[in-house]
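Chemist: Fold the stuff below for me.
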Amino acid sequence: MPDLFDTIGPKEGPTPERAGPRPLADRMRPESLDEVIGQDHLLGPEGSLRAMLDAGTLPSLILWGPPGVGKTTIAQLLAKETDLAFVQISAIFTGVPELRKVFEAAQLRHRNGKGTLLFVDEIHRFNKAQQDGFLPHMERGTIVLVGATTENPSFELNSALLSRAQVLVLNRLEPRDLERIMSRAEKKMGRALPVTAEARDLLVGMADGDGRALLNLLEQAFGWEGGPVDPAGLEKRLSRTAPKYDKSGDAHYNLISALHKSVRGSDPDAALYWFARMLEGGEDPRYLARRITRMAVEDIGLADPQAQAHCLSAWETYERLGSPEGELALANALVYLALAPKSNAVYSAYKSARRLAKETGSTPPPKHILNAPTGLMKDQGYGAGYAYDHDAPDAFSGQDYFPDELPRPVLYLPPDRGFERELKKRVEYFARLRVKRKEDGGAA
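Modeler: Predicted coordinates:
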């Protein structure tokens, strides 16, 4: 069930009755946890939060989920279930002086034998010092903290705070959940929505998993006069909800991950879908061009040496054409990458080489491959014994170019795919030749 209102300052106790008109979303607020829709994995018979309540314990919690799925509502009902005073603040509008007052009131309440459930909306917006301020009050039991966030707590919250709270993930509402909310709203209003069955489905799509957004749309629809409104009429009367996409938040990283993995998984349809989702959400196509080029380097590599060139060409085309025409060039590159042979052999070899470089520190190159521009350096053996490969049979001397103290490693292991099938043959050819040169008395 959705969060039904936003709190600007501290709020304590149940929502007071208001004489004026109340929004439908406010009137639809659940009266008990059993009425909350869409979070059965937490509140159902086998749910983790239900188990905590049945055991008579309520630890501090972080409720992580998208907007409109019930974070505020659940926090209020938890306070009701556990007989705790409910205090709500928003991290957007609350500073240190306000927090100090909240903690002082909770301490007084605690001394009088009453606990406090402190609900902090947008808790990820508090800085480190502010987050640390909760810790002593949580440890002394002055407050049970329930924080709500739409961002990944692993990235946005202090480890000290996370170690003292349990993270509960709230799910985006499914179409069936939104249908249940619509049915409840119709029962509450005492009449059916004045829309066709097809328009009803469209309303679910417009809500995009957000129960609060759905109730706001329904409130408008209930006010319409006349016969049932069809999808075309619905779109004229209502604006579609903007896709939930924050270019610096979780949605950004989740969608680019989905795009990258679709390309890696050789699925051009899925790649185009996630590409379109990001563009619809307002992502900068230049960012996508950079990431698409990275995919060519990381996941295709030398299995198709043309892949990188395709991406750079598409990037340049976008820069010349701009949006929306240039986005098609990026789509072309994306499909090419999805269908190209895949290899991370060079990427893996590069990472192995970096690890080996760190482990071997400042180990010098062997002297035979060092230049000797001065007499002193020649006297020290620089360049002595170097075999000029162009003078060797097959232009290959077979010498060892690793440090003397380092046994020769094998870093690049090309797969038998794409162009790297040919490169694998070359690697094996030079490996055989290196053995032969060594047998012949070479410097390998």
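
Chemist: can we go C-alpha only for contacts and neighbour counts from here?
Modeler: OK.

Chemist: which residues does the nearest residue to R286 once chain neighbours are set aside contact?
Modeler: What sits nearest to R286 in space, not counting adjacent residues and going by CA to CA, 6 or more residues apart in numbering, is W315, at 7.5 Å. For W315, the residues meeting the contact criterion (CA atoms under 8 Å, 6 or more residues apart in numbering) are R286, A289, R290, A329, L330.

Chemist: ChimeraX command to pick out the buried ones of these?
Modeler: Here is the ChimeraX command that picks out the buried ones among these, judged by 16 or more other CA atoms under 10 Å:
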select :286,289,329,330
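
Chemist: so which pair among the contacts of W315 is furthest apart in space?
Modeler: Maximum pairwise distance in the contacts of W315, criterion CA to CA, is 13.2 Å, between R290 and A329.

Chemist: From L334, how far out is the residue nearest to R286?
Modeler: Using CA to CA, to the nearest Å, we find W315 at a distance of 11 Å from L334.

Chemist: One more: G20?
Modeler: Between G20 and L334 the computed distance is 55 Å (CA to CA).

Chemist: ok, now W274?
Modeler: If you go by CA to CA, the gap between W274 and L334 works out to 11 Å.

Chemist: Could you check which of the two is surrounded by more residues?
Modeler: Neighbours of W274 and L334, each counted by other CA atoms under 10 Å, are more numerous for L334; the result is 31 against 18.

Chemist: ok, the closest residue to E319 other than its chain neighbours - contacts?
Modeler: Nearest residue to E319 in three dimensions, chain neighbours excluded: G326, at 7.3 Å (CA to CA, 6+ apart). Residues in contact with G326, defined by CA under 8 Å, 6+ apart, are A314, T317, Y318, E319, R320.

Chemist: got a winner among those residues for most neighbours?
Modeler: For the contacts of G326, counting by other CA under 10 Å, the largest number of neighbours falls to A314: 24 neighbours.

Chemist: Secondary structure element holding that residue?
Modeler: Under the assignment given by DSSP states H and E, the secondary-structure element containing A314 is helix 306-321.

Chemist: What's the first helix or strand after that helix?
Modeler: Proceeding N to C from helix 306-321, the next assigned helix or strand is helix 325-339, under DSSP H and E.

Chemist: So which bits of that next one are buried?
Modeler: G326, E327, A329, L330, A331, A333, L334, V335, Y336, L337, A338.

Chemist: hang on, the last one packs against L259?
Modeler: No: in this structure, A338 is not within contact of L259 by CA atoms under 8 Å, at 10.2 Å.

Chemist: and for comparison, fold this next one:
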Amino acid sequence: MYQPLADKIRPKTLDDVVGQRHLLGENGLLRRVIESGSIPNLIFYGPSGVGKTTVASIIAQQTDRKLYHLNATTAGIADIKAIIDELDTFLAPNGALVYLDEIQYFNKKQQQSLLEFIETGKITLIASTTENPYFYIYNAILSRCTVFEFKPVEAADMRRAVERALKLAMGEDAKPVEDGVADYIAQAVGGDVRKALGAVELLVSGAGADGITLADAQQAAQRSNMRYDRDGDSHYDILSALQKSVRGSD
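Modeler: Here you go, the predicted structure:
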């Protein structure tokens, strides 16, 4: 069965996670919460490919709890109830962490239905969203969760992930890698680790006689340094930046 490179090298410990040092560094609050073993209900907010799912998996491993991964675009309250039915069985002896990806796609009624399970303590909820949770998640959920913001991964940290991925993907059949490939990918993917690993996988599978070239990398990792959305946070951030630049100009 085919396994994407991003899954093959998914970090197993907090020290292996690239980026998010403000949360997971030596004195980061989220790190200290995880290491305490007492996990509250959490909301992870940030762009795609920055480690939200990975950190949820590490929390489950370190607290010896089963992780149920649901996506709000396809899941419903019936899926949550099915998880509850398993909790008193051998399948989840230490309780369960429910990772609900893209929670903003749950409507108000669905989000309110989560309260029943959160308040009884039967599940620990870790929800993720790429949208501002204070606009898209209802107050009753927000008041029972702690929000942590994940940021795009900086290029210096991204390079570590790219080099590790190149080494693993090539295996023993190592092919030459032109200078600048790792740096280009790290800069070009806009802080998205998943996109970087996808580019590495494409380059390795399509490597020619000359190995992996910078020209190939420039095609595989099309530049996406600027994040923009039509009506989300980035839209207003860019408008604010434009307004400030005009105000400060002559």
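
Chemist: What does the TM-score come to for these two?
Modeler: Once the chains are overlaid, their TM-score stands at 0.89 when taken by TM-score structural alignment, normalised by the length of structure 2; 245 aligned residues with a CA RMSD of 2.2 Å.

Chemist: just to revisit the earlier point, equivalent range in structure 2 for the helix holding A314 of structure 1?
Modeler: Taking TM-score structural alignment as the measure, structure 2 aligns no residues with helix 306-321 of structure 1.

Chemist: tell me the angle of that helix relative to helix 325-339?
Modeler: The directions of helix 306-321 of structure 1 and helix 325-339 differ by 170 degrees, with axes from the mean of the first three to the mean of the last three CA atoms, to 10 degrees as the criterion.

Chemist: starting at the chain centroid, how far to helix 306-321 of structure 1?
Modeler: On the basis of CA atoms, centre = their mean, to the nearest Å, helix 306-321 of structure 1 sits 27 Å off its chain's mean C-alpha point.

Chemist: Give me the number of neighbouring residues for the equivalent of E225 of structure 1 over in structure 2.
Modeler: Aligned counterpart of E225 of structure 1 in structure 2: G208 (TM-score structural alignment). Burial of G208 of structure 2, expressed as a neighbour count using other CA under 10 Å, amounts to 13.

Chemist: what's around the counterpart of R22 of structure 1 in structure 2, how many residues?
Modeler: Aligned against structure 2 by TM-score structural alignment, R22 of structure 1 finds its counterpart in Q3. Q3 of structure 2 has 7 neighbours, counted by other CA under 10 Å.

Chemist: A6 of structure 2 too?
Modeler: When neighbours are defined as other CA under 10 Å, A6 of structure 2 has 18 of them.

Chemist: With A241 of structure 2 instead?
Modeler: If we define neighbours as other CA under 10 Å, then A241 of structure 2 has 11 of them.

Chemist: in what helix or strand does the residue mapped onto it from structure 1 lie?
Modeler: Matched across to structure 1, A241 of structure 2 falls on A258, judged by TM-score structural alignment. When secondary structure is defined using DSSP H and E, the element that contains A258 of structure 1 is helix 250-264.

Chemist: do E225 of structure 1 as well
Modeler: Assessed by DSSP H and E, E225 of structure 1 sits outside every helix and strand.

Chemist: and it, what is it in contact with?
Modeler: Contacts for E225 of structure 1 were tallied using CA under 8 Å, 6+ apart; they are P194.

Chemist: Give me the distance between it and M189 of structure 1.
Modeler: In this structure, E225 of structure 1 and M189 of structure 1 are 15 Å apart, going by CA to CA.

Chemist: sorry, back to before: what is the nearest of the contacts of G326 of structure 1 to T241 of structure 1?
Modeler: Nearest to T241 of structure 1, judged by CA to CA, of the contacts of G326 of structure 1 is Y318 at 28.3 Å.

Chemist: neighbours around T57 of structure 1, how many?
Modeler: T57 of structure 1: 11 neighbours (other CA under 10 Å).

Chemist: same check, this time on P136 of structure 1
Modeler: P136 of structure 1 is flanked by 11 other residues according to other CA under 10 Å.

Chemist: go on, the one 10 residues further on?
Modeler: Using other CA under 10 Å, V146 of structure 1 has 28 neighbouring residues.

Chemist: I'd like the distance from the longest helix along structure 1 to the chain centre, please.
Modeler: For structure 1, the helix that runs over the most residues, judged by DSSP state H, is helix 420-439. Shown here is helix 420-439 of structure 1, whose average C-alpha point lies 43 Å from the average C-alpha point of the whole chain (CA atoms, centre = their mean).

Chemist: Next: stretch 180-192 of structure 1.
Modeler: On the basis of CA atoms, centre = their mean, the separation between the geometric centre of stretch 180-192 of structure 1 and that of its chain is 35 Å.

Chemist: what's the answer for stretch 177-193 of structure 2, then?
Modeler: From the chain centre to the centre of stretch 177-193 of structure 2 is a distance of 19 Å (CA atoms, centre = their mean).

Chemist: Between the two ends of that stretch, how far is it?
Modeler: The first and final residues of stretch 177-193 of structure 2 sit 19 Å from each other (CA to CA).

Chemist: who touches it?
Modeler: Stretch 177-193 of structure 2 is touched from outside by 47-51, 152-156, 158-159, 161-163, 195-196, 199, 211-214, 217-218, 221-227, with contacts defined as CA under 8 Å, 6+ apart.

Chemist: Please, where are all the helices along structure 2?
Modeler: Taking DSSP H, the helices of structure 2 run over residues 5-8, 21-24, 29-36, 52-62, 77-86, 108-119, 133-136, 139-142, 155-170, 181-188, 193-205, 214-220, 233-247.

Chemist: what does Q104 of structure 2 align to in structure 1?
Modeler: Aligned counterpart of Q104 of structure 2 in structure 1: H124 (TM-score structural alignment).
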